[in-house]
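*Asks:* predicted model and sequence follow; I will ask about them next.
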Amino acid sequence: MKRLRVHAGWAVVLTIFVALAGCLSRPAQEPPAPVPSPAPKAPQPVPEYAPLTGREIGKPIPRRPLAVVIENAPDARPQSGLFAADFVYEMLAEGGIPRFLAVFHSGMPDEIGPVRSARPYFIEVARAFGAVLVHAGGSDEANAILAGGDPPHLDGLAAEGTYFWRSSDRKPPHNLYTSAEKLEAYMAARGIPQTGQPPRFSFAPGGPASLSSDVRPAGRVHITYWGSSPVTYTYAEDRGTYVRATAGKPDVDRKTQAPIQLSNLVIVRVPHAVVDDAGHLKIDLADVREAWWVAKGEAVPVEARWEGNGPYRLFLGSQEVPLVPGTTWVAVLPLRGCDVNFAP
């Protein structure tokens, strides 16, 4: 009987212990609250850069470039619209007087001129930029090329009084002008597509010294033409651009008085030949014998290649030279004459 009581007592103690253990055990933990995922970030806009200048722009420019032949005789100065061109090719015409082929894409001025006649090498450059050529007549050879329709062209002599006008303060042939708005209307009237992209160039801010040790100071560049006034490009370090002057007088826009400035100057020497009694020239753009790239107060010899349909691309060895962002002028010179001098 006593043993039964002991067993019963232990049973009671064990029951109480189990009960107390259950009371003292920790409650089950609740699952952790979920950590909220961060809200997805809105995609950052990808910067868009103008294909011919490397400058940042708000959105792509769908319009086709315009390449305008602009006179550079003394009676044509100052010109209109050159300050807004992305690229300018300066090439000789008869008598050793150069003319400009101004390529407009990212900027379209409201006065352009004086517009003058085309030559085959102007046509070649316009085609290289995928541009519509704007001119006022042309040599017989140029007119024969344009009759084939490549590149499309707008002739000011055929649209005088509608899409082109004569300025009363100058005498013909130095007074034919147009505007971007009128040229776009002229293209629409002729059914010429207004959309298209020029070739895209590479750009970097470094300049010649960042790519080569074979540089020379070029704070001033002086070019003497056969039958025209000497031209000087002076580097303005505070602006990072060259300012152009003709015969010692700063070149400015006729309408806005904006100075003619450029970030890159390319100088090429190619064969020139007189082909008739009128003094018309044949210029072999692809046969480059010497080339210089000038930017940021420095000049460096480069290889200029006119590959396929062009336009010129610059190389140091196998590496293509990235231009400094901004406008580019190309001086196309003969093998002899038209002296070039670099100065600090």
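*Replies:* Cool, the structure landed.
*Asks:* switch to C-alpha atoms for all contacts and neighbour counts from now on
*Replies:* Noted.
*Asks:* surely Met108 touches Ala180?
*Replies:* Yes - Met108 lies in contact with Ala180 (Cα atoms under 8 Å); the separation is 5.6 Å.
*Asks:* burial count for Arg313?
*Replies:* By the criterion of other Cα atoms under 10 Å, Arg313 has 17 neighbours.
*Asks:* wait, it sits on Trp292?
*Replies:* No - with contact defined as Cα under 8 Å, Arg313 does not reach Trp292; the gap is 11.7 Å.
*Asks:* regarding the protein, what is its longest helix?
*Replies:* Counting by DSSP state H, the longest helix found in the chain is helix 2-24.
*Asks:* alongside the first one, take a look at this:
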Amino acid sequence: MRALAGRAPHRRGARIGALLAASLLLAGCQSAAEPDAAPTEAAARPSADAAASAVSFAPLRGTPAEAAALAHPSLAVKIDNHEEARPQIALNRTDIVFEELVEGGLTRYVAVWHSDVPDEVGPVRSIRPMDPDIASPFGGIIAYSGGQDQFVAMMMATPLVNIVFDFDETGLFTRADERPGPHDVILDSAEAVARNAALAPPPGQFSYGTADPLAAPALAAAPTSRIDLVFSEDRFPAWEWDGGTSAWLRSQEGEPDLEASGERVRAVNVVTLRVGIDWSYGEVPKTVMIGSGEAWVSAGGRTAHGTWAKDAAGSPIVLTADDGSPLRLAPGNTWVELVPNEGSATFTP
């Protein structure tokens, strides 16, 4: 365990800088096909010219980038999604975001930044029991505001550097005067990464293809204009395909979802996983991340069906198409929607 701890944070104002012929609904459980191999790491794409070795591929986006600019750890942060926490800061600069069910039927995010680390992110909230299984494959840093002692202990037991609001004595966290508490905790994300720059960059998590990675007929991907997801009665996000920007645009509870910059929250890829919920912790649901289940990958205005599998806390999620081939993503940012078995997902042509 590595942790950063100490004095109470100070307060200041923060800078607030985005079915196919019939609907496909999540129904019964489907067991995952055994994956043939580990995910392809985008950063491992070779270059024919040794002189071009300074150009690499972002491991969490699959996009070209200067190798030197990637030589730092990723930063995972627990981000609030209460109505009073919106708009969140810099979601469109993330590499990967996981949306998870929490108590009261609400959702929160585990947002991961690596290829584009902003100055500030937030609002930051507390840890939940599934977060160690979500964040561990990335290595690097995890930041959160606190949580039940048992959940904090679970996260502290991972190899990640823990940066915790409750223990911070170095000013990495502040409170935004213009936001209501407790939805006001902001992290100096750039400084958090700079202080831990010697940590290794994250390994690749998903396999990447072309901008239209689901075009192969064997994948049987269906044109998709809209994705409707139901986590609970209170949380039902949606994504609409925008061909003009080649991105999915997000809504929450029927309203456009905007980040603090004023931009609509967007994603190049939307990965929808059907997951079980463990209620061992009372009113706090734990998304079951170790195992397998049904999956959909939506990219390039199409959706392909398959399975997901994850065999250990520190292992990445492996996505496999129904034909047994890897389900590849388009280069760019990704949202992973961890939809409970009791919820639903509808993909509209």
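*Replies:* That came through fine. Bear in mind that the values here come from a model prediction, so they are computed numbers and not experimental data.
*Asks:* how close does Ala68 of structure 2 get to Ser115 of structure 2?
*Replies:* 11 Å (Cα to Cα, to the nearest Å).
*Asks:* and the aligned partner of Val284 of structure 2 in structure 1, what does it touch?
*Replies:* Alignment note (TM-score structural alignment): Val284 of structure 2 maps to His280 of structure 1. Applying Cα atoms under 8 Å, 6 or more residues apart in numbering, one finds that His280 of structure 1 lies in contact with 93-94, 274.
*Asks:* ok, the residues you listed vs Phe164 of structure 1, which is closest?
*Replies:* Proximity of the contacts of His280 of structure 1 to Phe164 of structure 1 (Cα to Cα) peaks at Ala93, which lies at 22.7 Å.
*Asks:* any idea what the closest one aligns with in structure 2?
*Replies:* So Ala93 of structure 1 corresponds to Val102, using TM-score structural alignment.
*Asks:* wait, doesn't that match sit right on Trp279?
*Replies:* No - if you go by Cα under 8 Å, Val102 of structure 2 and Trp279 don't touch, sitting 11.0 Å apart.
*Asks:* so between those two, which is more surrounded?
*Replies:* Of the pair Val102 of structure 2 and Trp279, Val102 is the one with more neighbours under other Cα under 10 Å, namely 19 against 11.
*Asks:* burial check on Val215 of structure 1, number of neighbours?
*Replies:* For Val215 of structure 1, the count of nearby residues is 17 (other Cα under 10 Å).
*Asks:* distance of it from Asp110 of structure 1?
*Replies:* Applying Cα to Cα, the value for Val215 of structure 1 to Asp110 of structure 1 is 39 Å.
*Asks:* picking up where we left off before, touching both of Val102 and Trp279 of structure 2, which residues are there?
*Replies:* Jointly contacting Val102 of structure 2 and Trp279 under the rule Cα under 8 Å, 6+ apart are 285-286.
*Asks:* stretch 112-123 of structure 1 maps to which residues in structure 2?
*Replies:* Against structure 2, stretch 112-123 of structure 1 falls on residues 121-132 (TM-score structural alignment).
*Asks:* any idea how far that stretch is from the chain center?
*Replies:* Relative to the chain's own centre, stretch 121-132 of structure 2 is displaced by 12 Å; criterion: Cα atoms, centre = their mean, to the nearest Å.
*Asks:* same deal with stretch 259-267 of structure 1?
*Replies:* Centroid separation between stretch 259-267 of structure 1 and its chain, computed with Cα atoms, centre = their mean, is 12 Å.
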